[in-house]
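Novice: I would like the atomic coordinates for the input below:
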Amino acid sequence: MWDLAGTLPLPLGVLDREGSTVIVGLNGLRLLRDGAWKRARAEAGA
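Specialist: Predicted structure coming up:
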């Protein structure tokens, strides 16, 4: 709501943007785990 009104402080805006980028990156790293590939192969074969 703050950002729509243009009253969001700059440091909070930066933290929000960078924080979401880190979350997306960490979520993508889950694909590198062996367990994720094994689970995907098992589901595809079922």
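
Novice: when you work out contacts or count neighbours from here on, use the C-alpha atoms and nothing else.
Specialist: Fine.

Novice: element containing Gly13, please.
Specialist: Secondary structure assignment for Gly13, by DSSP states H and E: helix 10-29.

Novice: and that helix, which residues are buried?
Specialist: Judged by neighbour count (16 or more other CA atoms under 10 Å), helix 10-29 contains no buried residues.

Novice: please pull up the helix or strand immediately following that helix.
Specialist: Counting by DSSP H and E, what follows helix 10-29 is helix 34-45.

Novice: what residue is smack in the middle of the chain?
Specialist: Per CA atoms, centre = their mean, the C-alpha nearest to the average position across the chain is that of Val24, at 2.2 Å.

Novice: here's the other one to compare against:
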Amino acid sequence: MTSASSRSPLVDAVRTDLPSLLRKHVAAHPEQVFVESFDGTT
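Specialist: Prediction:
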């Protein structure tokens, strides 16, 4: 129970920062993101 309540502020922070985090990850590993995005759909 305590882990769920402590996780929700973290989830809010991740949701808020998700676009910038994705941009940083894509900039660091463009080929990895490309492969992973298509690997899940096929």
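
Novice: quick one: TM-score?
Specialist: The pair, once superposed, lands on a TM-score of 0.33 when counted by TM-score structural alignment, normalised by the length of the second structure; 29 aligned residues with a CA RMSD of 2.4 Å.

Novice: returning to that earlier point: residues contacting the helix holding Gly13 of the first structure, please?
Specialist: By CA atoms under 8 Å, 6 or more residues apart in numbering, no residue outside helix 10-29 of the first structure reaches it.

Novice: tell me how far it lies from the chain's centre.
Specialist: In terms of CA atoms, centre = their mean, to the nearest Å, the centre of helix 10-29 of the first structure is set 7 Å apart from its chain centre.

Novice: kindly report the same for stretch 31-41 of the second structure.
Specialist: Taking CA atoms, centre = their mean, one finds stretch 31-41 of the second structure lying 14 Å from the centre of the chain it belongs to.

Novice: need the contact partners of it.
Specialist: His25, Val26.

Novice: go again using 10 Å as the cut-off
Specialist: Leu22, His25, Val26, Ala27 (CA atoms under 10 Å, 6 or more residues apart in numbering).

Novice: give me the element the closest residue in space to the third one that isn't next to it in sequence is part of.
Specialist: For Val26 of the second structure, ignoring the flanking residues on the chain, the nearest one in space by CA to CA, 6 or more residues apart in numbering is Val33 at 6.2 Å. Per DSSP H and E: Val33 of the second structure is located in helix 30-41.
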